[in-house]
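S.K.: Need a 3D model of the following:
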Amino acid sequence: MSNVQPMGYIVRLSSYVEAEAVALTPLEESLQRGQIVEVVDHSQGGARYLAVITDVSETEPHPLIDPEAFQALLREARAEHVDTTELLRAMLDPTSPFRFATTVHLRLRLLGRLVGDALGDIGRPPRPRSTIHLPEAGLLEQLLCPNRPSVVPIGRLSLRSDVRVCIDLDRLNTHMAVLGQTGSGKTETVKRLVYETIRSWLARGTPRRGVIVMDVAGEYTGYPYRPPSATPLLEALARHGIQPRLTIIVPFDPLYAHPALVEAGVAELAGRLSRLYRGARAAGVVLHARSPTATLVHPPPRTELTPAELQALLATAEMLVVAAPLPDTLPLGLLLELGAFNEDAEYTAALHEALEELEEYNIVSSVTLLSELARIAVDARPRSRDFTYPTSIDTTSICSAADEAQLLNAIRSQLSMAIGADPQSLAGTRLQEPSVWVSRLTGDYLDPSLEALRATCASSPGRIRERLLGVARAAYRIARSDVRSRKALYRRLSRIARVASPALNPLAARLIAWRVYNGFTILHLAPPSVGGVNHPLVTWLLNEVFEEAVRGYTLDQRMLVVVEEAHNLAPSREDTFSKRMLVRYAREGRKWGLGLVIVTQRPVGVDPTILSQTATLVALRMTNPEDIQAVKSSVESATAELVERLPDLDRGEALASGNALPERRIPLLARIDMVGH
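M.R.: Below you'll find the model as predicted:
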């Protein structure tokens, strides 16, 4: 117990865990909401408790005067025949020279009973007249930041700067929510958490430990956006000599992204790593779509890598920036052709309905001919279902088309003949705008003209052939299947997407998943990445990480997945593939050592199922009533007293509670340390 004089005493127990108290000192900083206090019950032999102040109020001011001096003053007044009523009225005048004080009333929430330096159950609560003290810093340090390898500091108590606030990394597999409006300090909080996690895991040398961060604005890499008042995470790590196995994944869709811009961005990021970690050799590589080869763009000179060289680089590079061809949409041509070779009316209706839903999922872009697609499926009626698997396709008529009408007829004809269907059955079928076909066949969205198509045919005829062949093979697979349910149709579409879409080579995908699980990974969704926070991309990566966790499971493995902009990836009012995967992580990830950190400025926009699975809350300033209510209803560790304080918090100040705190029964008002300080 602290040796200082009591701050006050309990006057009433409102319930088993709530008490009312009166302070013995004037209102000051130590008597604010959120302050942790020690309660001593002298009637129980000095039993000690911890409590937190949940509310503070004051009465009318009254003069502060020594009783003996007051009696002497009254005697003197009577001796001089002064009206004592007037004297008392003058004393109560706020302008009088007397010192005034107020009665400060406190509401306390009891947290537990101290047994030595440990906190246990309350047992018998303290009785009225129990005294209130400020606990010693050493006691709070022992409770809030015990000396264990898994415990790392992230800040200090707002009202006790001599006491650190810590997180137990081994409990993060029960998931955490970091919530706060724009400008409240969310990203700085997460950067501190990730920084300490990497530092601790490297110091402990434990294998199968990884962190993956979805960097939406480049605030972790410092590229292309560097906040003027904050330090990017990579700079903070390098400044303190912390060098994990680092992978920066730059996703891009080969059908949209300009190759030169992707290569330039990868080279710039790799160059930044080389400058940050002087003497370290950082590599930048652009993987080829559906191919085990790649282009090395840093260090110069630009070099084409063989499959063996790429495999060695992915397995051994300590610092790697890798541009991975991960599309954010299924190819439009594929989806328009899926129903063209099946005469089952029930299947056609299911396909039409499914494509409408897929458009809402943001899987399909620019699909304006869904009704036409349904008609195609009915009208095509191939003569035979004995189709052949397409192994080649003739692009001569496509490359020599004189106008847009000839181009569409040539595409329609070649796709039909590639699987043995009658081209005439599609003679009147409308496909899509010629410019869309040209852009997807050439990969050039800046110049979708027939001249650009002919130039690509002359320089890279294999590109045109390969992309059309992918669509033909997808049509063959769907034509050979008897899909009658939407659930089965979704599975079929997923398989087709892997065949027809530009995608990562399976071997490269496996090696990247291994790197992610054994180091620090930033999924760089800012430029030069194309597509932003797109659902298929995140779904793919999370699925690969989940499968790697299951394949190589060990008892002490841990993976921390930081999901920035969670309201976009797991929206409360939409059903997206990324949300389904995050729900799987929230429900099943704990047993595989997978921990989620859900970061958002709009809690009301995040799926409540995911929020309800987060056992730890770090809440920064929020003023929106809907968001505050969402926190109350979705996060179990969010008490009413904590949530009511959110609008009053300063930038970088947070209310923390829940399972990942070393002493989970103590809710904390903390000031988070910035990584650059």
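S.K.: CA only for contacts and neighbour counts going forward, please
M.R.: Noted.
S.K.: what comes into contact with stretch 145-157?
M.R.: 162-170, 189, 192-193, 196-197, 200, 204, 662, 668-673 (Cα atoms under 8 Å, 6 or more residues apart in numbering).
S.K.: Out of those residues, list just those in helices.
M.R.: 189, 192-193, 196-197, 200, 204 (DSSP state H).
S.K.: pretty sure residue 164 is touching residue 141, no?
M.R.: Yes: between residue 164 and residue 141 a contact is recorded at 6.5 Å, counting by Cα atoms under 8 Å.
S.K.: quick one: buried residues of stretch 575-583?
M.R.: 575-579, 581-583 (16 or more other Cα atoms under 10 Å).
S.K.: now swap in stretch 643-659 and tell me
M.R.: Taking 16+ other Cα under 10 Å as the criterion, stretch 643-659 shows 643, 645-647, 649, 651-659 as buried.
S.K.: can I get those residues in CSV with distance to residue 611 and secondary structure?
M.R.: Listed next are the buried residues of stretch 643-659 as CSV, based on distance: Cα to Cα, whole Å; DSSP: H, G, I helix; E, B strand; the rest coil:
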residue, distance to residue 611, secondary structure
643, 15, helix
645, 20, coil
646, 18, helix
647, 20, helix
649, 22, coil
651, 23, coil
652, 22, coil
653, 21, strand
654, 18, strand
655, 16, strand
656, 15, strand
657, 14, strand
658, 13, strand
659, 14, coil
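S.K.: next up, for comparison:
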Amino acid sequence: MMNDKIVGHVVGVHGFCVKVELASEIKSPVRAHLSNLQGASLAISINAYLSFSIGAGQYAIGIVTDLDARDSFEPSNEELSLELTKPRRVATIQLLGTLKPVFRSESYRFDPGISILPTLDTPAEIVEKYLLDALFDDAPKRNKPEDHPDGEPFDSGLRIGIAIAPGNQIVKGSFNDLFSRPLAIVGNTGSGKSNTVSHLIQQSQKDRITNRPKVFILDINGEYASAFGKPEPGDGRKPNYLYVNGKELGLPVWLMNTHEACIWLSVAEQTQQPALINLWSVAKGGKFDKGNIKNNVQEAILRINHILGVIDSNSFNKALDIKQIWSAFNGYLKGIGLNDAIKKLIATINNTIVAADEKKCSKSYGADEPELKTNLQQLRDGLSNLTTAEPEITQQSANKPIYFSLDYLQNSTELYKAASIEEGDQSFRQFLRGLLLRIGNRLQDQRWYCFFNYDNLGIKSFRDWLEKLGIGSETEGNDVCVIDCSMIDYEILPYVCGIIGRLLLELREHAPSMKRFHEPWVAVLEEAHNYVCPVRQNESRGLSVSREAFERIAKEGRKFGLSLIVASQRPGDISPTVLSQCANFIMHRLQNPDDIEHFRRIVPSQSRRLLDQITILSAGEAIVLGSSFHVPARVQVDRPEKAPHSQSSAPHLSWKPDSQTRFDLDEALSYWKIEEVKETESSKEV
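M.R.: Below you'll find the model as predicted:
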């Protein structure tokens, strides 16, 4: 009598792909047996798992990817084949790894490597329950601290859901790995992403309530408050307002660094950028002294290096390109006292560039090019000596989050002073008037309200702002911080998300090196395709702010105790740099071929056949894979205990004549804070 666990024998081994001829008496995908009280098992359906004994108590584990009822003899001539009269049934198994017994224990551990492959005629067996537990329930153990005692637990399995095959098998992922390295949760709208995000975070907080923030959710659609018991804003959400845990939040303009400020105000590099950088520094407590001079000289040196690179290149318009860069160079040195040698070099170089321009030479400098290159190198060395001198007064960095009043930005006197404009320099003043006008327009634009409301909220320092997020304090229910961005304009959103992300990273970067891992944080990027998208032509300037911030977190955040959960319905519209750093993926239903193909290129080869099923996943189902899991699996993700406000509508009920769920226009307009001017009798007469 055949062993009730055996379903067939190996008839082919092709690398890590095994062919199994199924036993003739097996007529159903369900195999019943009494071993270990396991009962009926899903043995030979797609996604089922089979084991192969390879000696020394070890088992090679594989997943069923194909089932075929035709066996052919294929000679070297591919056009010839012989169909058998009684075709055999063959299953294709993708090997995933090895289950090895633990020394002096009855348990097993999973090893993703396979050093011994099954041989021909090796029995293919149903994976028994204790082996399945080692595969799915006993999640990988990651990130053991160096000073942690051996034998003491340092990681645990976080429950994800139930495996589709085998049924009723709990699937867990490494707690440490899921929240210490970037995780991508993707899927079409309505596929269950928001529920999965809520479930994972709710599970992570069980028995770990500290009343100190660990998770920061950038809630783009205003749907997560209900999932984490956060109140709605008392007087309803208002346009252009930012909220945290139901309370109004500001994002003070002085939290911007100079790079973000220059993008925000669309400054001209040659004329306005040096002045704005100096203004930003002075506004934050610095002085226009040698500290600022040092910054400008360093920027000027970068322009010289750029010019030298153009000279050595094959640029078609070499002289024209150098003329534009040289103009920017002069802008950075305006108002700085230079010695006679440097002034002479600048005058010589300027004459060479002007002479070429007058001769309409746009391609090269001809015979003057070697001398130009030498003079530029000498100028660079001379300017470098200026930067090595110790500043007379230590300035506050313009990139530090230090408070200043909005009035300072509108003070033309301070701006001219920061630019070191001489009294009669009317042409340069004209450029700065354009910058002042742009600043004024920004301050009047209500879409930027959350950047200017900090005085009303009593935010007078960076610490005050951090305490609004709960950082540095202990408040009941503070473990998850929901930052509601649902009322922020689409153009403003990338600035808001990017600046918050950068500040969280920089705060942890400035912690002592031995304490950066204490109480690690996770930033949840909901609908990330809106503000972490790839570089595109003619994109909104703010997108570069958020993209740079989150690409940096994805690449470097792990070292500082800051990770990401990236949630999106369009993974193809997310920065490749961010996705490439994701160690784990939870993939719900996807339909777009470009999105699916994108994942085929980045997931391990043994998981690619599983992706063939991603278009037919039902709501809540997902394919999970990555370093948090021993093997990829198709899983029904558990529903969260409290669901977010992301349910789909029910037109069948709502469209009935007697339905009470009607759209309320007055309530919507009131919620939107739109004041309607009613027509009076006098206005009708007019």
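S.K.: hang on, the earlier thing: just the buried residues of stretch 643-659 of structure 1 now: which is nearest residue 272 of structure 1?
M.R.: Among the buried residues of stretch 643-659 of structure 1, residue 652 lies closest to residue 272 of structure 1 (Cα to Cα), at 27.9 Å.
S.K.: Without its sequence neighbours, what residue ends up closest to the closest one?
M.R.: Using Cα to Cα, 6 or more residues apart in numbering and skipping residues adjacent in sequence, the residue nearest residue 652 of structure 1 is residue 185, 4.8 Å away.
S.K.: what's the counterpart of residue 573 of structure 1 in structure 2?
M.R.: Taking TM-score structural alignment, residue 573 of structure 1 has residue 535 as its aligned residue in structure 2.
S.K.: any idea how far the counterpart of residue 144 of structure 1 in structure 2 lies from residue 625 of structure 2?
M.R.: In structure 2, residue 144 of structure 1 lines up with residue 136, judged by TM-score structural alignment. Taking Cα to Cα, to the nearest Å as the measure, residue 136 of structure 2 falls 12 Å from residue 625 of structure 2.
S.K.: so what sits against both of these two?
M.R.: Going by Cα under 8 Å, 6+ apart, residues that sit against residue 136 of structure 2 and also against residue 625 are residue 631.
S.K.: now the helices for the stretch 301-450 of structure 2?
M.R.: 318-332, 340-358, 369-388, 406-409, 412-419, 426-444 (DSSP state H, counting those that start in this stretch).
S.K.: now those helices as a markdown table including mean neighbour count?
M.R.: Below are those laid out as a markdown table (neighbours: other Cα atoms under 10 Å):
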| stretch | mean neighbour count |
| --- | --- |
| helix 318-332 | 19 |
| helix 340-358 | 15 |
| helix 369-388 | 16 |
| helix 406-409 | 14 |
| helix 412-419 | 19 |
| helix 426-444 | 15 |
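S.K.: Nearest to residue 451 of structure 2, out of the ones you listed?
M.R.: Smallest distance to residue 451 of structure 2 across the helices of the stretch 301-450 of structure 2 (Cα to Cα): 9.1 Å, for helix 426-444.
S.K.: what residues does that closest one touch?
M.R.: Residues contacting helix 426-444 of structure 2 (Cα under 8 Å, 6+ apart): 265, 267, 271-272, 409-410, 412, 415-416, 421, 448, 452.
S.K.: Between helix 412-419 and it, find me the angle.
M.R.: 120 degrees (axes from the mean of the first three to the mean of the last three Cα atoms, to 10 degrees).
S.K.: After helix 426-444 of structure 2, which helix or strand is next?
M.R.: Remark: after helix 426-444 of structure 2, the chain's next helix or strand is helix 462-468, criterion DSSP states H and E.
S.K.: export the helices of the stretch 301-450 of structure 2 to TSV and tack on distance to residue 670 of structure 2?
M.R.: Formatted as TSV, the helices of the stretch 301-450 of structure 2 follow (distance: least, Cα to Cα, whole Å):
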stretch	distance to residue 670 of structure 2
helix 318-332	50
helix 340-358	62
helix 369-388	58
helix 406-409	30
helix 412-419	40
helix 426-444	23
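S.K.: follow-up on the earlier one: are any of the contacts of stretch 145-157 of structure 1 buried, and if so which?
M.R.: 163-170, 189, 192-193, 196-197, 200, 662, 668-673.
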